[in-house]
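Novice: Here you go, sequence then predicted model.
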Amino acid sequence: MPVSLRSMRYFVTAIAHGNISRAAADLNVAASAVAAAIDQIEARFQLKLVNRHRARGIEPTASGKVFTQKFKHLLEEYDALLFEGTELKQSLKGDLRIGYYAPVAPAFLPEILSGLAGQDGQTTYHLEECDNDRAQAGLLAGDFDAILFVSDVARPQVEFDVLIEAPAYCLVPADHPIARQASVRLRHLAGEPLIVLNRPVAADYYRMLFDEAGHSPAALAYANSTEMVRSLVGAGHGCAVLNMLPGTDISYAGHRLAAVPITDPLPRLSLSVGYGKSNQRRLVSQFARLCRDYFRDGPGHRHVVAG
């Protein structure tokens, strides 16, 4: 049978005291438990490890001295592991690995992370942009501590908190006639060339919106980054339907853009933070809380277009 850490601790304590009764008092256990631990270890290895003297107590044999040192080393490693594990769970230091499928995450993620600052440079962030499925797979595989993703297509095993539900809006150049309107309907976009955000989840979502409305404008371009979509729109190539806003109405190319609410009763996309909710490190739990606070009480609502 295997030797337990408890038996090792009893053995080492008995050798240190040179007396089973004193070891038992130190450990706050019965003397018979200490004696049984010594017997168990000797039986397991089929070696005599302790000499018992009625008057003088106990002393290790040559083999017993070797085992005592090895047991001490194992117990020290185990105690250090427990300490480090507790420290890791409670600490705001260490590595934080975040996967994100959120096209405008650069607009808000740095600000959220600033709430974790002030740790003397002892927190390192690993940020990976990925598609929605890769984000969830990475969380479940342990590649990420937390993810930002669209939870409308969440895997059953992924735990998450919804941060915000983002309605669709129409993006046009600032000098476009639609930009002067308070709102627009999908049917009004039927004659406009469409710039499509060609990312998993997003492309299917936008296609579904137009299919349900019965109006499918011709796609002029497909781009797999939000900023390319915005730059194409800003340059006058067409309009786009998106869900979240960055913190600026200027494209990379310097063109001014306008975001116009769409009044059709359309399904929204849910931006969520995914993380393991039980037995989680304090650093991860704090990040999730900062995400919730940012969108519930902070400036997060500036990233959606209200109808």
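Specialist: Everything's here; your move. Predicted, not measured: the structure shown is a model, and the values here were computed from it.
Novice: all contacts plus neighbour counts: C-alpha atoms, from now on.
Specialist: Will do.
Novice: could you pull out the helices for the stretch 1-150 of the chain?
Specialist: Listed from the start of the chain, the stretch 1-150 of the chain has helices (DSSP state H, counting those that start in this stretch) covering 5-17, 20-27, 31-45, 62-90, 109-113, 132-141.
Novice: got JSON lines for these, with distance to Thr263 and mean neighbour count too?
Specialist: Formatted as JSON lines, the entries for these read as follows, by distance: least, CA to CA, whole Å; neighbours: other CA atoms under 10 Å:
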{"stretch": "helix 5-17", "distance to Thr263": "66", "mean neighbour count": "20"}
{"stretch": "helix 20-27", "distance to Thr263": "72", "mean neighbour count": "18"}
{"stretch": "helix 31-45", "distance to Thr263": "75", "mean neighbour count": "17"}
{"stretch": "helix 62-90", "distance to Thr263": "46", "mean neighbour count": "14"}
{"stretch": "helix 109-113", "distance to Thr263": "29", "mean neighbour count": "15"}
{"stretch": "helix 132-141", "distance to Thr263": "27", "mean neighbour count": "20"}
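Novice: ok, second structure coming up, stack it against the first:
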Amino acid sequence: MEFRHLRYFVVLSEELHFGRAAARLHMAQPPLSQRIRDLERELGVRLLDRDRHRVRLTEAGALLLEYARPVLDSADAAREAMRRIRPGAAGVLRVGVPPDTVPVTLRTLVDAFSAREPGVLLDLNEMTTDEQLAQLREGGLDVGMVRHPTDTVGLESGPVVHRPLGVVLPVEHPAAEDATVRLRRLNGSPLVIFPRLMAPKLYDHMLTACRDNGFVPGAIRHARNPHFVHGLVLAGRGVHLNEEPSAGLPPGLVWRPVDEQSGRLTWSTSVVWPRAQTTPVVAAFAECALSGLRAAGHVPRD
């Protein structure tokens, strides 16, 4: 039994008129009559009583209609679910976000986007800036949220917003007593920073800004997991530059803003996407992501 034969039968059962049913199905009347006869022959029952004046369902036809409608509804629902879940298909937006995106940003952007585009599923993926850029150019992502400076040649970008960085210190560090830390006070201290391969341009930019402000690390240690970062700082193995923590720090650590006049030590973030993906849905996501970043304290630069 073929789905299309069931669909023909259901439409005919609703119209009880071969001409109107054929018009709804965008087919000629003779082929419709033949398909219904084929279905009756396959099932071994008469589904319709028909004469020159009217068409009526038989008892067998009424019973088949009761079963056929849920079957077709389920098939339509399955087809729609597969359409929505196909990578790159309309209905699914594949998004990259930085690994250290704070919870308030994600909550705000997801809530705002769901309200604006309730029919679109957000497929959120935790990726570094360089991983996102590679996937955007290869077609694995539709849109990303990346840190600057970085190479966005060939991509469209929303506004860049900024959040100043401070320094995470063990309470025993001499600079922990300062309300605002001058970077030269950190000179010689080891620095705990993300691995360079995560965002090479940003990595080099941060080290240059530190050097220009009188902070040359005595050693560099790489870590990406926040717990490992805090463990290294707590153990006295370095200091760490990051935005003000949203959920507090482990006992024994403090966060202090830094005095860095050039304004280069910030998380500078924007939404980027391939030019071919410039759609209303992507534009809606960019606006919602900007709302999420602002909720976490990111602001445009004057």
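Specialist: Everything's here; your move. Here the structure is a predicted model, which means the values were calculated and not measured.
Novice: overall similarity of the pair, as a TM-score.
Specialist: Overlay of the two chains. TM-score (TM-score structural alignment, normalised by the length of structure 2): 0.58; 213 aligned residues with a CA RMSD of 3.7 Å.
Novice: returning to that earlier point: could you dump the helices of the stretch 1-150 of structure 1 to JSON lines with distance to Thr124 of structure 1?
Specialist: Conversion of the helices of the stretch 1-150 of structure 1 to JSON lines gives the following (distance: least, CA to CA, whole Å):
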{"stretch": "helix 5-17", "distance to Thr124 of structure 1": "35"}
{"stretch": "helix 20-27", "distance to Thr124 of structure 1": "41"}
{"stretch": "helix 31-45", "distance to Thr124 of structure 1": "45"}
{"stretch": "helix 62-90", "distance to Thr124 of structure 1": "14"}
{"stretch": "helix 109-113", "distance to Thr124 of structure 1": "11"}
{"stretch": "helix 132-141", "distance to Thr124 of structure 1": "18"}
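Novice: quick one: which of those is nearest Tyr100 of structure 1?
Specialist: Tyr100 of structure 1 lies closest to helix 132-141 among the helices of the stretch 1-150 of structure 1, at 6.3 Å (CA to CA).
Novice: mean offset of the closest one relative to structure 2 (after superposition)
Specialist: Superposing on structure 2 and averaging over aligned pairs (mean CA distance after the TM-score superposition for structure 1), helix 132-141 of structure 1 comes out at 1.9 Å.
Novice: Contacts only, for the residue positioned nearest the centre of structure 1.
Specialist: Central residue of structure 1 (CA atoms, centre = their mean): Ala146, 0.8 Å from the mean position. For Ala146 of structure 1, the set of contacting residues under the criterion of CA atoms under 8 Å, 6 or more residues apart in numbering consists of Arg97, Ile98, Gly99, Leu139, Val273, Gly274, Tyr275, Gly276, Val284, Ala288.
Novice: Equivalent analysis for Ala223 of structure 1, please.
Specialist: Under the criterion of CA under 8 Å, 6+ apart, the contact partners of Ala223 of structure 1 comprise Ile195, Val196, Leu197, Asn198, Val229.
Novice: Select from these every entry located in strands.
Specialist: Restricting the contacts of Ala223 of structure 1 to those inside strands, with DSSP state E as the criterion, leaves Ile195, Val196, Leu197.
Novice: Could you dump these into CSV with distance to Val50 of structure 1 added?
Specialist: Conversion of those to CSV gives the following (distance: CA to CA, whole Å):
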residue, distance to Val50 of structure 1
Ile195, 81
Val196, 78
Leu197, 75
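Novice: Nearest to Val104 of structure 1 among these?
Specialist: Leu197 (12.2 Å).
Novice: Return the residue of structure 2 aligned against Gly57 of structure 1.
Specialist: Taking TM-score structural alignment, the alignment leaves Gly57 of structure 1 unpaired with respect to structure 2.
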